[in-house]
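K.L.:
only geometry, no sequence info:
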């Protein structure tokens, strides 16, 4: 048994020095104090990383198909009334959503930005297809019917750029082409729209809600007037509302493609363009990047990030630019995957050992250098060779 103990004693990699041979110095004490502080700082830093999750990032090709894209928006127009703003959405697959009203809320704002009224019946104009209703066994005019101004709707301005052609259309549909003439005809009076436009004159509008669209490239836009589709053309009725100038000053309070996830940054949140004569087409070109976020509880959030560039096309004298705010979006084929995870305990233990051993070794080297340097200087001073 004694021989076994002797063999184990010979394996000791840390031979002990008799305390009588220790020499403690002031510099060694300072180095020990500083190294201990550094060691504690690094230890608590590593402990903090261990107690909190870390996020791993991966890039993969997006292979999803047939999904929907949710667009959350909150936009304020300080110089456009709610009654004259329409929201349209379309994509490259050919699907169109004109004069969107579902899942939309609009708030009338006065000149100071205070909320006058909140409506949840959507944006645009309520349109009931049947102009007649049965009452007491006979047909009478439906007072809620939004008339077409005697067929003028089908001939209203196309998304065109030539003002001369617009004036030609005005002459063809002259009976209901302006707000003043709208009040002269029964069909336009019954729809009750004229009075609403007059009531909201000088007001602004805050529009918020969401759109569910196909997960393909497309666009959505806020424009003054009423939009419709006729004979394969995208038409916009601007003439019955107002003069030629529309102030499209706006503030994007929020724009997000999908649900929120930790760390997401939406670059358009809070962007504001406010000028007294901001008349023309304001365009946002958006690149949407599909994103998947998995938290430590393995809850998966399917969302998107995006980048954006902007362009403003001002209305010119001889060129009729379609006024409004347009958002054109395209999808990236690359998907970003974020995964939250905790640091493994063995990894934490390894880092702690590396911290303790590394700091102890480096401080020992520094102490040895300082100690031997002091001794060399002292010897030279004793023999008078220092300096």
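P.N.:
Everything's here; your move. What you are looking at is a predicted structure, and each value in this text was computed from that prediction instead of being measured.
K.L.:
going forward, measure contacts and count neighbours with C-alpha atoms only.
P.N.:
Fine.
K.L.:
what residues does the host helix or strand of residue 3 touch?
P.N.:
Per DSSP states H and E, residue 3 falls inside helix 2-10. Taking contacts as CA atoms under 8 Å, 6 or more residues apart in numbering, no residue outside helix 2-10 touches it.
K.L.:
let's bring in a second model and compare:
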């Protein structure tokens, strides 16, 4: 009767020695895989927490007769000598000085910047702050600020020494306020040192609808702007600040897209599992190529040296004592 072998055969495949060997190449590869996993997990987490906006453009099929205009600016001219008017493509002229609130203040640039992102500075002087909201026709129009006697017919004439059309635009927008829309003219400034100066802003207004994750809708507007300014001579032009806006026949829809918690977990599992599987395959392939193509030639043994064969383990067995002489 034979005794069982002390080293029984293994029924499970042994671990590849390469996986237990610590190398610089393996460490760098592990760090890179960890960084990729961290970046993708952070992207999915951010999309789950805050959502991601999707943009769709289409022809504006809505019918609207009025448009809300929001205006807040400071002009470096004494309050009494400024007038605000709106003229639209229909031919109507609205004297809207009474539609806005007017307060006397000092001209302070503060943190405002030029549209070309340059800081501006000007000494404080008597100024006028004009702010408020009003309804205008949803057609091409022109909002302009001029001085008395240098534009529309007026019984009063503004002294040239008091005229200064330097201005800071705190807000210029159309429609309800929406914090994610950045209006180009907000917190902008233009400075001049001459009394006869023309500032012109050409605005292209686009209807915008925002839809949040709960499918609530907010209808507002945003615009792009082109600015031009030039000096003029007395009697050869009307000095003032002109906002010429045009309504574009297109509409922009912004949809906030988020994922559920179950979808978030499934996507995380897919990302982590997929990267680990692909990285394992890539590491095996790279290690195989390096070991076969970049390894040096096999080492030649020294002359006269013959490696001794491995000793065979003794076959330990015993026989039963019965039947022995």
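P.N.:
Done, it's in. These numbers come from a predicted model, not from an experiment.
K.L.:
picking that back up, list the buried residues for the helix holding residue 3 of structure 1?
P.N.:
By 16 or more other CA atoms under 10 Å, helix 2-10 of structure 1 has no buried positions at all.
K.L.:
with stretch 314-332 of structure 1 instead?
P.N.:
Applying 16+ other CA under 10 Å to stretch 314-332 of structure 1 flags 314-315, 320-331 as buried.
K.L.:
distance from the helix holding residue 3 of structure 1 to the middle of the chain?
P.N.:
Put simply, helix 2-10 of structure 1 sits 71 Å off its chain's centre (CA atoms, centre = their mean, to the nearest Å).
K.L.:
same check, this time on stretch 19-26 of structure 2
P.N.:
41 Å.
K.L.:
burial count for the aligned partner of residue 282 of structure 1 in structure 2?
P.N.:
The alignment partner of residue 282 of structure 1 in structure 2, by TM-score structural alignment, is residue 199. Residue 199 of structure 2 has 21 neighbouring residues, counting by other CA atoms under 10 Å.
K.L.:
what residue is smack in the middle of structure 1?
P.N.:
residue 266 (2.6 Å; CA atoms, centre = their mean).
K.L.:
if you drop the residues flanking it in sequence, what lies closest to that residue?
P.N.:
The shortest distance from residue 266 of structure 1 to any non-neighbouring residue, by CA to CA, 6 or more residues apart in numbering, is to residue 256 (6.4 Å).
K.L.:
quick check, that neighbour in a helix?
P.N.:
No - counting by DSSP: H, G, I helix; E, B strand; the rest coil, residue 256 of structure 1 is not found in a helix; it is strand.
K.L.:
surely it touches residue 75?
P.N.:
No - taking contacts as CA atoms under 8 Å, residue 256 of structure 1 lies outside contact range of residue 75: 11.8 Å.
K.L.:
residue 157 of structure 2 maps to what in structure 1?
P.N.:
In structure 1, residue 157 of structure 2 lands on residue 240 (TM-score structural alignment).
K.L.:
in which helix or strand would I find that match?
P.N.:
Using DSSP H and E, no helix or strand contains residue 240 of structure 1.
K.L.:
from the chain's centre, how far out does the helix or strand following the helix holding residue 3 of structure 1 sit?
P.N.:
Under the assignment DSSP H and E, the closest C-terminal helix or strand after helix 2-10 of structure 1 is helix 26-51. In this view, helix 26-51 of structure 1 has its centroid 42 Å away from the chain centroid, taken as CA atoms, centre = their mean.
K.L.:
what ranges does structure 2 have for its strands?
P.N.:
For structure 2, applying DSSP state E gives strands covering 52-59, 66-75, 82-88, 93-95, 101-106, 126-137, 141-147, 167-174, 188-190, 197-211, 217-231, 240-257.
K.L.:
what residues in structure 1 pair up with the first one?
P.N.:
Mapped onto structure 1 using TM-score structural alignment, strand 52-59 of structure 2 spans residues 54-61.
K.L.:
what comes into contact with that stretch?
P.N.:
333, 334, 335, 336, 337, 338, 339, 340, 341, 342, 343.
K.L.:
correct me, but the second one touches residue 62?
P.N.:
In other words, residue 334 of structure 1. Yes - the pair residue 334 of structure 1 and residue 62 qualifies as a contact (CA under 8 Å) at a distance of 5.4 Å.
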